[in-house]
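In: Give me a model of this one.
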Amino acid sequence: MLQLNYIRENRDAVIERLAVKNFKEAGLIDEIIGLDEQRRKIQNESDALAAEANSSAKQIGDLMRQGKKEEAEAIKSKSSGYKEQVKQFTEKLAAVEQELNHKIVQLPNLPHQSVPVGISADDNEVVLTHGELPTLHGEALPHWELMAKYDIVDLELGVKVTGAGFPVYKGKGARLQRALLNFFLDQAAEVGYNEVQVPILVNEASAFATGQLPDKEGQMYHVGNDDLYLIPTAEVPVTNLYRDVIVKEDQLPLKHCAYTPCFRREAGSYGAHVRGLNRLHQFDKVETVQLVHPDKSYEAIEEMSLYVQGLLQKLELPYRVLRLCGGDMSFASALTYDMEVYSAAQERWLEVSSVSNFETYQSNRLKVRFKNADGKMQLAHTLNGSALALPRIVASILENNQTEKGIKIPAVLVPYTGFEYID
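Out: Prediction:
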């Protein structure tokens, strides 16, 4: 959530930056500023009335102690309406604040100055490309056919048990999943991420705090009887560990990683581009989250990007890094890098990680603060990154590493799988 004082003091700049995200409701900015002025006016009037009421109460007490009962009663009669007036101000203030909050949460985060202008994924900026694109033998297959050939992932069995988009991993497929998760968690621990295990159901307050509500309400699975949401990413519960917390400045950066299954409805996703493991309703992911000092957050996002790239290099997967344009960024992000791996049999790039800096957008909702060197409370910056999401990593490993002997497991995973080939 954008900070109200920043909107008020930088109206034109806010409108200009939001235009990069193709946000065209500039009138909403003026509505928010108008409501804020109304709120402050009511608050000032209420404070003045409360001060007057307190002064009258003190006068009445003093006069009563002096035995001046008639004078005290006169002031008491005059001030008898204060209580009702204060109640009216309180009700008016609550109504204006509710409307103000309803309006301000409709504003996306301001994009960083480096974010390119654009409407869709076609306008994203390719920052770098790494690795040689593999050349496959003539009998090469896409990963969904490889899954069936080696009986390692069963999509139809998942349909039977639950529905489309809920695969069943079997045998060496299940072991490859477990190997990747353990590898990712071990790598995160080596660079200072503190592992946590968190709930995979969150309440409305948690979903709101990280920006999933109200923006992505239709993309989350909702457990209606208990009013809980299945998490779309571990970012939600991990970041919410610090909701309403004042951390110490010398604790920053706070770095956590977590493995969770993730759940996304992916409404409206159809076609060949979502075939096989390309897009699922349930998938496994290791997430990294950081809370950092505002002066360090753009240094931190570069470090997180390099960390994810290091994982892809160890897996021997060709990849590229994209800086997302304004039209392709998430509602809450100020800057996002996407990492895509090349899927040789499909001859296309597949997104496997997003690393984002939210600046104070999440922390303002979370109310996660620290006391700076001047003794003033300041909002921390929050960042998160997939490190990594498994389905498309698995798809790329299967397709890129297929040989006539079988599917070769990346050397770094062999100690985790216990086998060198899926055959």
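In: okay, CA-based contacts and neighbour counts for the rest of this
Out: OK.
In: Buried residues in stretch 378-388, which are they?
Out: For stretch 378-388, the neighbour count (16 or more other Cα atoms under 10 Å) marks 378-388 as buried.
In: tell me which of those residues is nearest to Leu228?
Out: Nearest to Leu228 out of those is Asn384 (Cα to Cα; 22.3 Å).
In: So which elements touch the helix or strand containing that closest one?
Out: Counting by DSSP states H and E, the element that carries Asn384 is strand 381-389. Applying 3 or more Cα pairs under 8 Å, 6 or more residues apart in numbering; DSSP states H and E, one finds that strand 381-389 contacts strand 282-292, helix 297-314, strand 348-359, helix 361-366.
In: could you give the angle of that strand to helix 297-314?
Out: 10 degrees (axes from the mean of the first three to the mean of the last three Cα atoms, to 10 degrees).
In: Name all residues that make contact with Val127.
Out: Counting by Cα atoms under 8 Å, 6 or more residues apart in numbering, Val127 touches 320-323.
In: To compare with the earlier structure, here is another sequence to fold:
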Amino acid sequence: MQLKDTFERVKRASKSLALLTDEQRNEILNAVANAIINHKARILEANAQDLAKMSKANPLYDRLQLTDSRLEGIASDMRNVATLPSPLGHVTKQKTLPNGLRLCRVSVPFGVIGMIYEARPNVTFDVFSLCFKSGNACILKGGKDADCSNREEVALIHEILEQFGVSKDVVALLPATHEATGEMLNAVGYVDLCIPRGGRKLIDFVRDTARIPVIETGAGVVNTYFDAEGDLEMGCAIINNAKTRRVSVCNALDCLLIHESRLADLPALCQKMADKHVIIYADKQAYQALDGNYPFLEPATDDSFGTEFMDYKLAIKTVASLDEALDHIDQNGSGHSEAIVTMNEQTARKFQAHVDAACVYWNAPTSFTDGAQFGLGAEIGISTQKLGPRGPMALEEITTYKWLIEGEGQIRP
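Out: Purely as a prediction, here's the structure:
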């Protein structure tokens, strides 16, 4: 492997993290957060180089862009992570066997976490803060679209680590090449866990290629069902926020399911989205309800449903019942986030019990699926699988455990 030396150095450096106290980790995290603000001109200049290579019309432009306010938010999230309790050293099970052996199960870091992500320069800081706080070293593999931003961010982190006498090898950024991705996915013995964060194509490639453990995250085909007993004013706010707050993120709304008895309310439900020029792909009944009442309207096709748009686009499907809405989600959802708008508690509870997703909302937008919003400080990704962590993953989700056994010379018969 061309990157074997890098992997070895990170693996070796990961052992040194165990020697740091939680107080030391917190001090370094706060120092990095301060550096983000004090040197934001450096970061924004590098980010401008990345942005210059992408069209502003590309919906990923917003996800790539860093601003003063976004850097303030990133620094604030990092300081918040520093205030959280350490996830390490927690005794999760303890017992004494009849033969006198004392067993204790305690939380520990994974060791080295590999992160593969696309045009998301904020992820570099988020992953570092969570990994460092939880005692994990990290190997980052960003996309070429954000390479200048990522390199400037990692350089800043390295400067702070060296000021505190910590090996900069606890954080490594790989080249933004497909070859580097392939090497990480085959780094058996060096990388303990890989987390891909991006679109379905990236996640499928990682899952199908990796020889190291992988947690699937990110891809979100998100639906919201507006029920026969949904509140119109509430529905307008929820649907607009879920769709237009940030269209390039995985918790953004892709398909609105509407009960056929509420089609007359569809123009009102969609009105605010017209201000953002959201293109609506409507089925026959929804199209008739919106025709002449919504300016950016197109007929839906089979491909309109089950698609993660990551753009100012939305599919609308009319259903005759809650069960039909649930069937649609079963067939087209991705296990990420789903929502229902209804004032009927029995309907809502059935929806939440039936829908197989990491996050299931009642009268709230899916835009809340986020580690910081969940009070986790930040997130390393949103798991859509069932084995291991599920939903927003933060400190606890990137630790494992080991058994500590104490005896007085007992031997097994």
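In: Quick TM-score on the pair, please.
Out: After superposition, the two chains reach a TM-score (TM-score structural alignment, normalised by the length of structure 2) of 0.22; 152 aligned residues with a Cα RMSD of 7.2 Å.
In: Cross-check the contact I'm expecting between Cys194 of structure 2 and Tyr117.
Out: No: if you go by Cα atoms under 8 Å, Cys194 of structure 2 and Tyr117 don't touch, sitting 10.8 Å apart.
In: For these two, indicate the residue with more neighbours.
Out: Set side by side, Cys194 of structure 2 and Tyr117 show more neighbours around Cys194, with 26 against 23, by other Cα atoms under 10 Å.
In: so how far is Ala180 of structure 2 from the more buried one?
Out: 13 Å (Cα to Cα, to the nearest Å).
In: can you check Val106 of structure 2 too?
Out: Counting by Cα to Cα - Val106 of structure 2 and Ala180 of structure 2 are separated by 34 Å.
In: Equivalent analysis for Thr244 of structure 2, please.
Out: Thr244 of structure 2 is 34 Å from Ala180 of structure 2, by Cα to Cα.
In: Looking at those two, which is more packed in?
Out: Counted by other Cα under 10 Å, Thr244 of structure 2 and Ala180 do not tie: Thr244 has more neighbours, with 21 against 17.
In: can I assume the more buried one is in contact with Met273?
Out: Yes: proximity of Thr244 of structure 2 to Met273 meets the contact threshold set by Cα under 8 Å, at 7.1 Å.
In: Skip the chain neighbours and tell me the closest residue to Ser76 of structure 2.
Out: Ala33 (7.3 Å; Cα to Cα, 6 or more residues apart in numbering).
In: what does Leu230 of structure 1 give?
Out: Leu201 (4.6 Å).
In: quick one: the closest residue to Glu406 of structure 2 other than its chain neighbours from Ile405 of structure 2, how far?
Out: Closest residue to Glu406 of structure 2 apart from its sequence neighbours, by Cα to Cα, 6+ apart: Arg102 at 5.1 Å. Distance of Arg102 of structure 2 to Ile405 of structure 2, given as Cα to Cα: 6 Å.
In: Next: Glu152 of structure 2.
Out: From Glu152 of structure 2 to Ile405 of structure 2 the distance is 45 Å (Cα to Cα).
In: what about the two, which has more around it?
Out: Counting neighbours by other Cα under 10 Å for Glu152 of structure 2 and for Ile405 shows that Glu152 has the greater number, 18 against 13.
In: Can you verify my assumption that Pro109 of structure 2 contacts Thr399?
Out: Yes: between Pro109 of structure 2 and Thr399 there is a contact at 4.6 Å, judged by Cα under 8 Å.
In: Counting neighbours, go ahead and name the busier of these two.
Out: Applying other Cα under 10 Å to Pro109 of structure 2 and Thr399 shows that Pro109 carries more neighbours, namely 28 against 18.
In: Can you get me a residue count around Glu340 of structure 1?
Out: By other Cα under 10 Å, the burial measure for Glu340 of structure 1, its neighbour count, is 24.
In: For the stretch 201-350 of structure 2, which segments are assigned as helices?
Out: Assigned by DSSP state H, counting those that start in this stretch, the stretch 201-350 of structure 2 shows helices spanning 232-244, 266-274, 284-290, 322-332, 345-354.
In: Make JSON lines out of these and add distance to Cys138 of structure 2.
Out: Converted to JSON lines, those look like this (distance: least, Cα to Cα, whole Å):
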{"stretch": "helix 232-244", "distance to Cys138 of structure 2": "32"}
{"stretch": "helix 266-274", "distance to Cys138 of structure 2": "40"}
{"stretch": "helix 284-290", "distance to Cys138 of structure 2": "48"}
{"stretch": "helix 322-332", "distance to Cys138 of structure 2": "34"}
{"stretch": "helix 345-354", "distance to Cys138 of structure 2": "36"}
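In: and of those helices, who's closest to Ile316 of structure 2?
Out: Closest among these, once you apply Cα to Cα, is helix 284-290, at 6.8 Å.
In: got the buried residues for that closest one?
Out: 286-287, 289-290.
In: which secondary structure elements does that helix contact?
Out: Using 3+ Cα pairs under 8 Å, 6+ apart, helix 284-290 of structure 2 sits against helix 266-274, strand 297-299, strand 313-319.
In: possible to save those as TSV with mean neighbour count and distance to Gly381 of structure 2?
Out: Converted to TSV, those look like this (neighbours: other Cα atoms under 10 Å; distance: least, Cα to Cα, whole Å):
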stretch	mean neighbour count	distance to Gly381 of structure 2
helix 266-274	19	28
strand 297-299	16	33
strand 313-319	24	24
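In: Let me have these in a markdown table, adding distance to Asn122 of structure 2 as columns.
Out: Compiled in a markdown table, these are given as follows (distance: least, Cα to Cα, whole Å):
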| stretch | distance to Asn122 of structure 2 |
| --- | --- |
| helix 266-274 | 27 |
| strand 297-299 | 34 |
| strand 313-319 | 24 |
